[in-house]
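In: Quick check, what structure comes out for this input:
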Amino acid sequence: MSESTIDEKPFQFYIQTIGRGQKRRRSLTQAEARDAMRLILAGKVSEMQLGAFLMLIRVREETPEEAAGFVEAIREKIAPPSCSVDIDWGSYAGKRRQLPWFMLALNLLARKDYTVFLHGIVGNESHRLYTQEIAERLEWPIANSLEKAKQYIEHSGLCYIPVECFAPEIKTLMGYRDELGLRSPIHTLARMLNPFQARLSVHGVFHKGYDDIHQQAATRLNDPMTAAFCGDSGEAEVRPDRKTEIKMVENNSESASEMWSFFLAKIFFNSDPTEKCIDPEVLMAVWRGEQSHPYGEAAVIHTLVLVLMSLEHLTYDEAMTQATRLWCNR
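Out: Prediction:
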């Protein structure tokens, strides 16, 4: 995007809009949020302004309109190549209690001839296990650009790409958490990037309520289909030890947007909340059939159920039967 197309309202306008006194402040419209993010991406905002802006939004949480506007601006700058993708999956939290069992679900979906695009970040918290390490152990191709990701997807059916390789501003902005001590709207919109406009984009959130923001923002972004839910540690992995509500959006060719939700039942009843295992060797041993892990296997199967119900419009029982078969026949 050329600088001449950027809304030239001073950035102070956006800070004032969201930060005035109680009676005068308001949230940004989608267009205002888009223009504010354009200025941020163009480097026209000081660090002091950016920190104030992010934290003012953090205090009251971003609205769906703001989230959609921010994502629009970032997508404009990304300008991805055309690539047919079935499943888009963002991984920006890292696991701190359970292993990233969803990676085995994605492996099985790729074997079922679904194309999978996984994007994420490696954080600096030593007590968390980040997805890239598991992608490497599972011998996923790791892309360093969206062009390379397209090649890997077309050749291998799946790939992982660090977000800094296609949207470096996201990693920079997420890094502000270390200094500010709080998450920001960037942690929401990173999961929404879906640069290839996949048939299904799956978003895991940590806090209840953010799934609603993702769902409502998706109606404004006109993505084909989005599933958002509270996953384990904020990752897009269905927890089998609790009842999970999946918030869905589907936008059809007539530009009509349909929102609905469905529940995945609790199927694992022996969960120990004090249990902690993030040893990648355990996950690999389970994948190879050398070790059993009842919780992990249930997480894989239920995450598969989510995708199969969404993409193939199966009933829960149909999806459970197919997911269990995929796991047992791996």
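In: hey, let's count contacts and neighbours off CA atoms from now on
Out: Fine.
In: Residues in contact with stretch 11-19: which ones?
Out: 24-28, 32, 36, 39, 45, 49, 52-53, 56-57 (C-alpha atoms under 8 Å, 6 or more residues apart in numbering).
In: and those, which are buried?
Out: S27, L28, E32, A36, L39, V45, F53, L56, I57 (16 or more other C-alpha atoms under 10 Å).
In: neighbours around S156, how many?
Out: Residues within reach of S156, counting by other C-alpha atoms under 10 Å, total 16.
In: ok, now the one 4 residues further on?
Out: Neighbour count of Y160, defined by other C-alpha under 10 Å: 25.
In: next one: H313
Out: With other C-alpha under 10 Å as criterion, H313 counts 11.
In: contact partners of stretch 28-48?
Out: Contacts of stretch 28-48 (C-alpha under 8 Å, 6+ apart): 3, 6-7, 11, 14, 17-18, 50, 65-74, 169.
In: Out of these, name the ones that lie in strands.
Out: Among those, no member falls in strands (criterion: DSSP state E).
In: Write a PyMOL command that selects only the buried members of those residues.
Out: To isolate in PyMOL the members of those that are buried, counting by 16+ other C-alpha under 10 Å, one can use:
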select buried, resi 11+14+18+50+65+66+67+68+69+70+71+72+73+74+169
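In: so of the contacts of stretch 11-19, which ones are in helices?
Out: E32, A36, L39, Q49, A52, F53, L56, I57 (DSSP state H).
In: Throw those residues into CSV and include distance to T188, thanks.
Out: Putting the ones in helices among the contacts of stretch 11-19 into CSV (distance: C-alpha to C-alpha, whole Å) gives the following:
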residue, distance to T188
E32, 18
A36, 16
L39, 19
Q49, 20
A52, 18
F53, 15
L56, 15
I57, 12
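In: one more to put side by side:
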Amino acid sequence: MTDLAPLTLTTPTEHPFAVFVRILGKGKRGARNLTREEAAEAMGMILDGAVEPAQLGAFLMLLRHKEESAEELAGFTDALRRRLQVPPLAVDIDWPSYAGKKRHLPWYLLAAKTLAANGLRIFMHGAGAHTAGRLYTEQLLGVLDIPLCRDWAAVQVAMDNRQPAFMPLADWAPAFQQMIDLRNILGLRSPIHSLARLLNPLGAKVGLQSIFHPGYQAVHRDASTLLGDNVIVIKGDGGEIEINPDTLSHLYGTTAHVAWDEEWPALAEQRHVKPASLDPAQLLAVWRGEQADSYGEKAVLATIALALRGLGQPREQAFANAERYWLNRTT
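Out: Predicted structure coming up:
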């Protein structure tokens, strides 16, 4: 009878990223938020490609389920900023555009063009047309003569020429774009959709953010305060940075680490009728002064005023300058 050799068992080494999945997913009593430092370490591993696909999916959906804290958002942003190599470009306004519009035309694009035509340096960024039935900034760049910039040199040229500079997220943060693209695999948007609004990669004087989900605007404002950024966060129309003139708007601001709140009343006495269809050519016609649109022009003026408010102008002055800027735009 032959003696069998004893079976040797080895315990596999735990993947270093597993600790972050465990922190978020350890059940109702055991789970907790990540600290800012933990969030930065976790996102750093993701950006460095040191995470397994299953871990990434679990991590993003656990964050989605519990909702991100201000400290987590700040930590994620820290990780990206440490890895970004960007030139020292002067920027007035960071303008993220990730939601797309489906009820009204994207009038915010005329606001951005007007501000740029009047000398303000605007950096816009977005992540493509990821949801059917919406109009996205990227789809309208050619119609409105807004430069599509594929590198930082092109961004500088556009801003020097008094145009908004739009650069796709994929060209400066490809790992973030890949996470956004997981939407059709995971079946839900990940927290990266909202995180992208915080990034302000060029350190603009003010960042404008639109967060559609109620109660989450203050979290983004708090995250920006932690990062030392000046911002205004609103619930913009359709999720884009655009004031809806038919409703009251609440502004969640932070300036020099001091948080503030402001409410702007509706600009229209009664709600406008939603258009039956969205025709991008109408944007160009209004820009050229060939056509009037009550809703659109009020939205443009209020959105220009929003940007000027973020740069420190009081509301009344911001609206007065918005009207002057609109009249002085180059058509």
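In: Let me see the TM-score of these two.
Out: The TM-score (TM-score structural alignment, normalised by the length of structure 1) is 0.91; 316 aligned residues with a C-alpha RMSD of 1.7 Å.
In: Farthest pair within the buried ones among the contacts of stretch 11-19 of structure 1?
Out: S27 and V45 (19.1 Å; C-alpha to C-alpha).
In: how would you label I161 of structure 1: helix, strand or coil?
Out: The local conformation at I161 of structure 1, judged by DSSP: H, G, I helix; E, B strand; the rest coil, is strand.
In: residue in structure 2 matching it?
Out: Mapped onto structure 2 by TM-score structural alignment, I161 of structure 1 lines up with M167.
In: now K208 of structure 1
Out: In structure 2, K208 of structure 1 lands on P214 (TM-score structural alignment).
In: Tell me the spacing between that match and L63 of structure 2.
Out: 17 Å (C-alpha to C-alpha, to the nearest Å).
In: and what of I93 of structure 2?
Out: 29 Å.
In: now do V233 of structure 2
Out: 21 Å.
In: tell me, stretch 43-56 of structure 1 lands on which residues of structure 2?
Out: With TM-score structural alignment as the criterion, stretch 43-56 of structure 1 aligns to 49-62.
In: How far away from the center of its chain is the matching stretch?
Out: Counting by C-alpha atoms, centre = their mean, to the nearest Å, stretch 49-62 of structure 2 is centred 22 Å from the centre of its parent chain.
In: Kindly report the same for stretch 120-127 of structure 1.
Out: Distance of stretch 120-127 of structure 1 from the chain centroid (C-alpha atoms, centre = their mean) equals 15 Å.
In: What's K112 of structure 1 aligned with over in structure 2?
Out: Per TM-score structural alignment, K112 of structure 1 is aligned with N118.
In: Show me the strands in the stretch 101-250 of structure 1, by range?
Out: Using DSSP state E, counting those that start in this stretch, the strands found in the stretch 101-250 of structure 1 span residues 116-120, 158-162, 200-205, 225-230, 244-251.
In: List the contacts of K247 of structure 1.
Out: Taking C-alpha under 8 Å, 6+ apart, one finds D211, D212, Q215, A227, A228, F229, M259, W260, S261, F262 in contact with K247 of structure 1.
In: How many residues are close by the third one?
Out: Burial of Q215 of structure 1 is recorded as 25 neighbouring residues (other C-alpha under 10 Å).
In: So it is in contact with E258, correct?
Out: No - using C-alpha atoms under 8 Å, Q215 of structure 1 is not in contact with E258; the gap is 10.1 Å.
In: Would you verify that A259 of structure 2 is located in a strand?
Out: Yes - counting by three-state DSSP, A259 of structure 2 is located in a strand.
In: Look up how far L63 of structure 2 lies from the nearest residue to it once chain neighbours are set aside.
Out: Closest residue in space to A259 of structure 2, ignoring its immediate chain neighbours: G253 at 5.7 Å, by C-alpha to C-alpha, 6 or more residues apart in numbering. To L63 of structure 2, G253 of structure 2 is 25 Å away according to C-alpha to C-alpha.
In: same check, this time on I192 of structure 2
Out: Distance from I192 of structure 2 to L63 of structure 2, by C-alpha to C-alpha: 10 Å.
In: Hmm, T324 of structure 1 is touching I301, no?
Out: Yes - using C-alpha under 8 Å, T324 of structure 1 makes contact with I301 at a distance of 6.1 Å.
In: Name the residue in the two with the higher neighbour count.
Out: Using other C-alpha under 10 Å, the more surrounded residue of T324 of structure 1 and I301 is I301, with 26 against 17.
In: what ranges do the helices span in structure 1?
Out: Under DSSP H, structure 1 gives helices at 11-19, 30-41, 47-60, 64-78, 102-111, 131-137, 146-156, 168-174, 176-180, 185-189, 210-221, 280-287, 294-311, 316-328.
In: Out of the ones you listed, which is closest to R199 of structure 1?
Out: helix 294-311 (7.9 Å).
In: And the contacts of that closest one?
Out: Outside helix 294-311 of structure 1, the residues touching it (C-alpha under 8 Å, 6+ apart) are 99, 101-102, 104-106, 109, 199-200, 227, 237-240, 264, 267-268, 271, 314-316, 319-320, 323-324, 327.
In: Please identify the buried residues of that helix?
Out: Buried positions in helix 294-311 of structure 1, judged by neighbour count with 16+ other C-alpha under 10 Å: 295-310.
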